[in-house]
Structure formats: structure tokens, C-alpha cells
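Engineer: please find the sequence and the predicted model below.
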Amino acid sequence: MRFGIMAMQMNALIPPVNNPQDAMQHVATFSHAGLVRKLYEAGFDLIELGGDLGMWFPQTFSPPAIEELAQLKEEVGLTYTVHLPLWSVEPSTPLKAVRRGSVQALVDCIQATRPLAPQCYVLHATGALAAEFYRMNLPSAGKALILHQFQQNALQSIQAILEETGLPARQLAVETIEFPFDLTLEMAERLDLSICLDTGHVLAGFAGAVDLFSVLEQVLPRLAEIHLHDCPIPQNADQPAYGLDHQPLGSGDLDTARLLDRLNKAQFKAPIIFELTVLQALSSLQTIRQLRPHLVS
């Protein structure tokens, strides 16, 4: 199996300084390729680049930065995936102007990273506004109507992204996030998209009162990537485990051995990305070695 790590490592991105001038210097001199090289040196040759880096480091996806990432890929044999921007992006909003801006931000990220030949692009099809309505205590019929409207708006945005980029639909993987799983799966089926299964999100109850292994069976034919992290299952299905996901394996209720066995039986070869810190990811790899040593190179 192919295990990788996200490049959005907060301890590497936030400058360890107290002086504003030093902080500005850190931003100005930030090297995307330098960050990725450190992750490679930590033991990972599969890296998920984070589109949101561009919010704080404008040079992150500039042509020179992309060229450096491409050279590093060639030098050490990296594989990239890209997590498209999600902060400030809402491709499902009823506001057309905001939807258009969100589509443009996503298209820009795809176009900028195309030279890196990412294996897949991960997309949050709905954003913070949709999640807010999803959490609201509303009459069931009205809530269902509202969520379906968010879904329809997201479908329009995704269609626009595919048309503007020429990206094959199966190279775009919609993630299981804080939105009903059935509506997310329906979007993937409607546009023949791939799926990114986020284990911690599902365990936390973000996608509704669904069982992780039931979800896995439904998405396996479209599964292009897994975000792997642990989380406790909430005792009350109506109270998701906010802030308790993104934990190393063995810290929550994920049946890691069962998950690995099912993926191995399915001959799953797509990226498995630890959405964890480097230390947490290394700890999780050790857990996998203890459980199923033959699956880790």
C-alpha cells in the first residue's frame, strides 16, 4: 500500500518567531519545495499538496515554485496529489457571484499544478455555509430541501470546473466532509467523479449516522484516495465529534486492521494520505507495521 502525508504541516508553516519582521521574512522566503523535501527526508515519497497554502504564501504555486516541485519530483521519485482550496471557498453557495469566485479559485489551483501531474485532485464540494445549515435544528423537510439546493449548486460548480480545465472527471475526488454522505455519493455518481474517503470525518459523524465500513463498500468502485486518521465515534449521533478527528491510528475507534484487510483484499493501490503531523504519521505507520507488517514497505 502507498502511504503519504499532507504538506499542510502547521508547525512548518507558522513561523516560530515573536518579531513581526521575522514573521514577514519567513513568509517572503518560504519554499514549497523545501517543505516537501523535508517530508521526503522524514520518509514520505507520496505528498498531498495543500491548495490553501496559497492564501498565506502567495509564491507557493507560482511557476518558479511549481518548477522546483517538478524538479524535486524527478530527482527523488515523488508522487503528488493536490487538495484543492477549501478555506474561503464555497462552491455550493446560493450566491452566484461567490460560486463563480470559488470556481475560479479552484480552477486556478488545478491549472497551476497541472505540470506536476498529480494523481488526483481532492475537492470539498460543499463548504462552511453548507455545513452550517447541515448543523441547524430545522424541520426535516425544509432542511432536506435546503441541502439538496446546496448539492445542486455544487454540481453546477463541479461541472464548470471540469469544463474549464478539461480535467477527466475521475481525476477529481469529492471528499466525505460535513455534508450528508448520500448526497455526496449522489454527486459523484451524477458526474462520474471519484471519491476521497476521510476516515476521521466519517467516524466523527460529519457525514451523518453512517458506518465507516458500509461507506467503504459503497465508495470502493470510485475510491481514488483515502485520508487516514483516527477519531472516537460519538455516543450521540446528533453530536458529531468536532475537534476529535485527525488523531494518530490507535487513538480512537478506527478498526485499522479491518480497514487494511478490506483494502488489501480489494487490491487498493491509490494514495492513502495521513492528515496528521509528521510525528503522528510516523507513529501511525508503526501501528500499521505492528498490525499488518506486510503492507508497509
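Structural biologist: Thanks, I have the structure now.
Engineer: hey, let's count contacts and neighbours off CA atoms from now on
Structural biologist: OK.
Engineer: may I see the buried residues of the longest helix seen in the chain?
Structural biologist: Longest helix of the chain, by residue count under DSSP state H: helix 140-165. Buried positions in helix 140-165, judged by neighbour count with 16 or more other C-alpha atoms under 10 Å: 143, 146-147, 149-155, 157-158, 160-162.
Engineer: from the contact counts, what lies against that helix?
Structural biologist: Of the remaining helices and strands, those touching helix 140-165 by 3 or more C-alpha pairs under 8 Å, 6 or more residues apart in numbering; DSSP states H and E are helix 96-113, helix 128-135, helix 181-191.
Engineer: next, residue 195: secondary structure please.
Structural biologist: Using DSSP: H, G, I helix; E, B strand; the rest coil, the structure places residue 195 in strand.
Engineer: and it, what does it touch?
Structural biologist: 172-176, 185, 188, 219, 222-225 (C-alpha atoms under 8 Å, 6 or more residues apart in numbering).
Engineer: of those, which belong to strands?
Structural biologist: 172-175, 223-225 (DSSP state E).
Engineer: return the member of the residues you listed nearest to residue 73.
Structural biologist: residue 225 (19.5 Å; C-alpha to C-alpha).
Engineer: doesn't residue 274 make contact with the closest one?
Structural biologist: No - using C-alpha atoms under 8 Å, residue 225 is not in contact with residue 274, being 10.8 Å away.
Engineer: so for the two, which sits in the more crowded spot?
Structural biologist: Of the pair residue 225 and residue 274, residue 274 is the one with more neighbours under other C-alpha atoms under 10 Å, namely 28 against 25.
Engineer: enumerate the positions of stretch 241-256 that are buried.
Structural biologist: Quick answer for stretch 241-256 (16+ other C-alpha under 10 Å): 241, 244-250, 252, 254, 256.
Engineer: take this one as well and set it beside the first:
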Amino acid sequence: MKHMRIGTTSYIIPDDILPNVRYLADKVDDIELVLFESEEMSNLPDEKTIRELARLGESHGLSYTVHFPLDIYPGSADLDERMRFMRTVERIISLTEPLDPFGYVLHLTPESYGPVPSEDIERWSTCLDMSLEMMISKYEAMRRMFCVETLSYPFSHVFPLVERYDLSVTLDIGHIWLMGYPMQDNLDLLLPRTRIAHLHGVHDGKDHLGLNKGDPTQINKFISALSNQTNKDNRERVLTLEVFSEAELDASLSLLEKSHDMMGKDWGGRYGNH
């Protein structure tokens, strides 16, 4: 039976990626490497750091999910921006290849936050299509490694592209709760393609909180649905507790531990050892 790997982000303690991985290595099964790169600053690891991350992963049985930088715009009407998206993807894949990532989290970034991703959705979708075609033409064998994340807009805007290019999904259920979209409809549509799931508490218009601050009924429904899907299709998945502090991680791990009976033996086992 494939199991669920319990993970969290590379920003739990206020330090760089490597100290975070050392801190988390015995607490979780997977670490989401949250990468950023801009003209002002970058946290992209150098080759020496990558080698140490690979060593830690091997010695602790860790896997890695890699979150592409947020400031890339595959739906841009500007060809230069789309080419910059492609160069960023190539650079991150080349850099992290020694880590044998479980998957890559990809934002099909909207042009505006909220339920309407662009003033010209048809043009935005066409540009996304061209960017994804460019990406998959180079990385066809990796297509299921690319996990398109649910963001502020209804995923129905991009699901046809996900199907066309046979991509996977990063199902961020917290974003769905935050926007008030129907959970069950999204679970029915997206769970079969979900390779990575992001879970965090949502309360009073804020997300990425500890699970103790979220709606326990909704959280348990999601965990149950995710577990049932994994039992059904026998595919290994990563569940990332997408929080950013020790207190929020500890609270979230405690809640998962209490759900142990419901989750069953197909889930990763370290979350109770924090």
C-alpha cells in the first residue's frame, strides 16, 4: 500500500533552507523547498548546499517537493516574460535534479487576485497554453511531476490545460476554503490528479495558520477524502502542512496525530514523533 508522506515547508525556523532541513529531518517525511529569486535577493541553494540536502534526504528518508518561484508569469502576453518563465523552470530543475524531487509545485499565476484571473481570460489561457507546450516539449517524461496549484481563481479556468498536458495537481485546500469555493466539487474533480496536497488552517480571512485555528470538521473531511483516494488508487502522495513557524507546525502535527485512527497505516509515520 502506498502511503501519504507528511511534509512541511523549508521556513519553519527563522533561518535558511539548510538549517530548516536539519531541524525538520526527523519530524516529517517531506520538505517543500520554497524558492524565490529576484533582482534584489535569491535563496536558490548552491551546489554544495544541494549535495548536503541530498545527503540529509538519503540518511533520513526524506523526500523533497520543489516550489517554483512565485514571480514567474506563464500566462503573460509578453513573450519575454514567458521565456523568463521557461528559463526559471530549466534552472530550478537542473539545480534540484540531485534531490530527485517528488514533484514541482507550479503556479499558473493570475494577472489579478480573486475569482477572475484576468481581464482577458481567453488571451491569458492562450498564453498559458503556449508556455505549458514549451515546458512539456522539453520535459515530456516529467509531465506528472509538474503539479499545478489551486490558487485564488476557480480551477476550472485551467483544468482543461492540466488535462491536455496530463499534469498533476497541487490541491491547496486552504485556498479553496479561503475563497469559499465548494470543497466537495473540487475534491471530486481534482483528487484523482492530486500528487501534492497543501493543508493549513483558515480563519477570519487568513490562511496558512496552524490546523488548530481551522475548521476541524472541514479538516477531517479533507483528510478522510485524501486518505480514501490514496487507498483507492494506491498512489503515493505528499501532504504538506503549509505553515511557517514552529508553533503552527507543532499544533498541526498534534492534530494529525489525533487523527491517526482515521488516517490508518497508509500515512507517513513521523508526524507523531515531534
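Structural biologist: That came through, no problem. Keep in mind that this is a model prediction, so the values were computed, not measured.
Engineer: what do we get in structure 1 for residue 154 of structure 2?
Structural biologist: Counting by TM-score structural alignment, residue 154 of structure 2 lines up with residue 180 in structure 1.
Engineer: again with residue 239 of structure 2
Structural biologist: Residue pairing (TM-score structural alignment): residue 239 of structure 2 is matched to residue 272 of structure 1.
Engineer: for residue 253 of structure 1, see how far away that match is.
Structural biologist: Noted for residue 272 of structure 1: a distance of 18 Å to residue 253 of structure 1, by C-alpha to C-alpha, to the nearest Å.
Engineer: now the aligned partner of residue 124 of structure 1 in structure 2: how far from residue 89 of structure 2?
Structural biologist: Alignment note: residue 124 of structure 1 maps to residue 107 in structure 2; criterion TM-score structural alignment. Plainly put, residue 107 of structure 2 is 12 Å away from residue 89 of structure 2 if you go by C-alpha to C-alpha.
Engineer: residue 218 of structure 2 now?
Structural biologist: For residue 218 of structure 2, the distance to residue 89 of structure 2 - C-alpha to C-alpha - is 34 Å.
Engineer: can you pull out the strands in the stretch 1-150 of structure 1?
Structural biologist: Along the stretch 1-150 of structure 1, the stretches classed as strands by DSSP state E, counting those that start in this stretch are 3-6, 46-50, 79-83, 121-123.
Engineer: let's have these in TSV, adding mean neighbour count and distance to residue 23 of structure 1.
Structural biologist: Output for the strands of the stretch 1-150 of structure 1, formatted as TSV (neighbours: other C-alpha atoms under 10 Å; distance: least, C-alpha to C-alpha, whole Å):
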stretch	mean neighbour count	distance to residue 23 of structure 1
strand 3-6	26	23
strand 46-50	24	21
strand 79-83	23	26
strand 121-123	25	30
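Engineer: with distance to residue 36 of structure 1 as new columns, can those be given to me in TSV?
Structural biologist: Putting these into TSV (distance: least, C-alpha to C-alpha, whole Å) gives the following:
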stretch	distance to residue 36 of structure 1
strand 3-6	9
strand 46-50	7
strand 79-83	10
strand 121-123	17
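Engineer: so which of those gets nearest residue 34 of structure 1?
Structural biologist: Nearest to residue 34 of structure 1 among these is strand 46-50 (12.7 Å), distances taken as C-alpha to C-alpha.
Engineer: check which helices and strands the closest one sits against.
Structural biologist: Short answer (3+ C-alpha pairs under 8 Å, 6+ apart): strand 46-50 of structure 1 packs on strand 3-6, strand 79-83, strand 272-274.
Engineer: matching residues in structure 2 for it?
Structural biologist: Taken onto structure 2 by TM-score structural alignment, strand 46-50 of structure 1 occupies residues 30-34 there.
Engineer: what does residue 93 of structure 2 align to in structure 1?
Structural biologist: By TM-score structural alignment, residue 93 of structure 2 lines up with residue 110.
Engineer: got a list of what that match touches?
Structural biologist: Per C-alpha under 8 Å, 6+ apart, neighbours of residue 110 of structure 1: 84, 121, 165.
Engineer: ok, 10 Å please
Structural biologist: 51, 82-85, 104, 118, 121, 161, 165, 167 (C-alpha atoms under 10 Å, 6 or more residues apart in numbering).
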